[in-house]
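Enquirer: Prediction below, plus the sequence it came from.
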Amino acid sequence: MSGTGVLVVVDDNEAVRATVAMLGGSVGLDVVEFASVRQMDEGLPRDVRGCLLLDMRLPGLSGIPAIHHVASNYPGLVIMVFSGHADARTVVRALRAGAVDFFDKPFSNQELLEAVQAAIAGQAEAPWHGRPAVTADLSVLMRTLTRKQRTIVEMYRAGLGERTIAAKLDLHPRSVQRHLQNAVERLGVPEETLRGMQDGDAEGQ
């Protein structure tokens, strides 16, 4: 395994592991695959450096405890998680546990690959001092919303009123209110504070 160019994927879905291996290999990364955290512990050196893609639902050690385990035992790995069944609260917990990014399944191959490359490049450019500090990024939480909810929230944060948003999206104002309320509940922040929030402000709300 070479320097900072190691991509580790832990997922019990063989098709997901194959996709990640193909993506990593396409840009010259060494890719190591495991079906569980236990297999990872048995086959991966603790001083490895690189990026880990960790599924949130695994046989054996899984979810937030798995993130804590990896963060404690593999300080040279930047942790990213993905799941097909996570809400905003789970995303916040994952970020606070030590993950730096979250991806829904099915994920965008390009978006995932760019995030992995950025994480590995960041390690190569800076001296190794262990895992960087993590804050819950609103932009990551926004990915848990539906496309329509995300659009309405972005317009609301830009300062547009509900009636203006309704007119621009050809929706009834009550529909905008409902979508906004549902989005606010998923993000876990009060509606009155949402308009002034910037990326990175979600933690602690």
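Expert: The structure has been received and is ready for your questions.
Enquirer: make it CA atoms for all contacts and neighbour counts henceforth
Expert: Fine.
Enquirer: centroid residue for this structure?
Expert: The chain has Phe102 as the residue nearest its centroid, 0.9 Å off, counting by CA atoms, centre = their mean.
Enquirer: That residue: what secondary structure?
Expert: On the three-state scheme (DSSP: H, G, I helix; E, B strand; the rest coil), Phe102 is labelled strand.
Enquirer: neighbours around the closest residue in space to Pro59 that isn't next to it in sequence, how many?
Expert: Nearest non-adjacent residue to Pro59, counting by CA to CA, 6 or more residues apart in numbering: Ser36, 6.3 Å away. Neighbour count of Ser36, defined by other CA atoms under 10 Å: 21.
Enquirer: another structure for you, compare them:
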Amino acid sequence: MAAEPVVHVIDDDDSAREALAFLIDCAGMQVRSYSSAVQFLDSVPHMEHGCIVTDVRMPEMSGVELVDRLKALKIPDPVIVVTGHADVPMAIQAMKAGVSDFLEKPFSDDAILNAIRSALARRSGREEADAEREAIKTRMATLSQREKEVLDGLVEGHANKVIAFDLNISARTVEVYRANVMTKMNAGSLSELVRMVTTARLTG
């Protein structure tokens, strides 16, 4: 069972940070808080994953610089940036850098909680997709070289006779390999097999 996701709150304003952490805790979500981006980065090697809520304007390292650092570290957790009115251009820069969302102060409790829940839902969906892709790749790895060649032909939409001609084997032999591929891949139909292979070949 996957660990409960954690919301990481980063803000150098003690009262704002504590108030937001309290709100998230009351909403039934796990929360950790940090007084700076640097302090948060120190925790990254041991962090519990979930999502990150960070103020944009902070000493030592801004929210935008933090987003860039997280990308370099390949941290997949979605990031929500919180900004004052004067910092909106900086927040837009963060959006271009790939953050999940940004909220301008003052924001309502519902607005921030909805943004957090949406970010966590997207992360959960991505994790499930990654798990499915890895499971399909594992099944594909069990195929023999000839089975992989037949699989490639099937995914290209070729008929058994065409695959047989291309591989210089009989159509009956292709049928045998095709049946083996369907069994090993646990595919109930050709369309499902094509979907599986397409999923496995997706990146990111």
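Expert: Received, thanks. Note that the structure is predicted; figures quoted are calculated from it, not measured.
Enquirer: quick one: TM-score?
Expert: Superposed pair, TM-score by TM-score structural alignment, normalised by the length of structure 2: 0.56. Supporting alignment: 129 aligned residues with a CA RMSD of 2.3 Å.
Enquirer: related to what we said a few turns ago, quick one: residues contacting the residue nearest to Pro59 of structure 1.
Expert: 10-12, 58-61 (CA atoms under 8 Å, 6 or more residues apart in numbering).
Enquirer: before we move on, what about Gly98 of structure 1?
Expert: Contacts of Gly98 of structure 1 were listed using CA under 8 Å, 6+ apart, and they are 67-68, 71, 79, 134.
Enquirer: is it true that Gly24 of structure 1 touches Leu113?
Expert: Yes. Using CA atoms under 8 Å, Gly24 of structure 1 is in contact with Leu113, at 7.2 Å.
Enquirer: more crowded one of these two?
Expert: Gly24 (22 against 16).
Enquirer: how much does the host helix or strand of the more buried one stray from structure 2?
Expert: Assigned by DSSP states H and E, Gly24 of structure 1 belongs to helix 14-26. Here the mean offset of helix 14-26 of structure 1 against structure 2 after fitting is 1.3 Å, by mean CA distance after the TM-score superposition for structure 1.
Enquirer: What helices and strands are in contact with that helix?
Expert: strand 6-10, strand 30-34, helix 109-125 (3 or more CA pairs under 8 Å, 6 or more residues apart in numbering; DSSP states H and E).
Enquirer: Pull up the aligned stretch in structure 2 for the last one.
Expert: Against structure 2, the aligned range for helix 109-125 of structure 1 is residues 109-125 (TM-score structural alignment).
Enquirer: neighbouring contacts of that stretch?
Expert: Against stretch 109-125 of structure 2 from outside (CA under 8 Å, 6+ apart): 5, 7, 23-24, 27, 50-51, 77-80, 100-101, 103.
Enquirer: one more time with 7 Å
Expert: 50-51, 77-78, 100 (CA atoms under 7 Å, 6 or more residues apart in numbering).
Enquirer: Distance to Arg139 of structure 2 and secondary structure added to those, as a markdown table?
Expert: Output for these, formatted as a markdown table (distance: CA to CA, whole Å; DSSP: H, G, I helix; E, B strand; the rest coil):
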| residue | distance to Arg139 of structure 2 | secondary structure |
| --- | --- | --- |
| Gly50 | 29 | strand |
| Cys51 | 31 | strand |
| Asp77 | 28 | coil |
| Pro78 | 30 | coil |
| Ser100 | 33 | coil |
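Enquirer: Over to Val81 of structure 2. Which of the three states is it?
Expert: Val81 of structure 2 ends up strand, using three-state DSSP.
Enquirer: For burial, what's the neighbour tally of it?
Expert: Count around Val81 of structure 2 with other CA under 10 Å applied: 25.
Enquirer: now swap in Val27 of structure 1 and tell me
Expert: Using other CA under 10 Å, Val27 of structure 1 has 10 neighbouring residues.
Enquirer: One more: the one 5 residues further on?
Expert: By other CA under 10 Å, 19 other residues sit near Val32 of structure 1.
Enquirer: give the contact list for Asp25 of structure 2.
Expert: Val31.
Enquirer: Could you check how far it is from Leu41 of structure 2?
Expert: Separation of Asp25 of structure 2 from Leu41 of structure 2 (CA to CA, to the nearest Å): 22 Å.
Enquirer: How about Lys105 of structure 2?
Expert: Distance from Lys105 of structure 2 to Leu41 of structure 2, by CA to CA: 24 Å.
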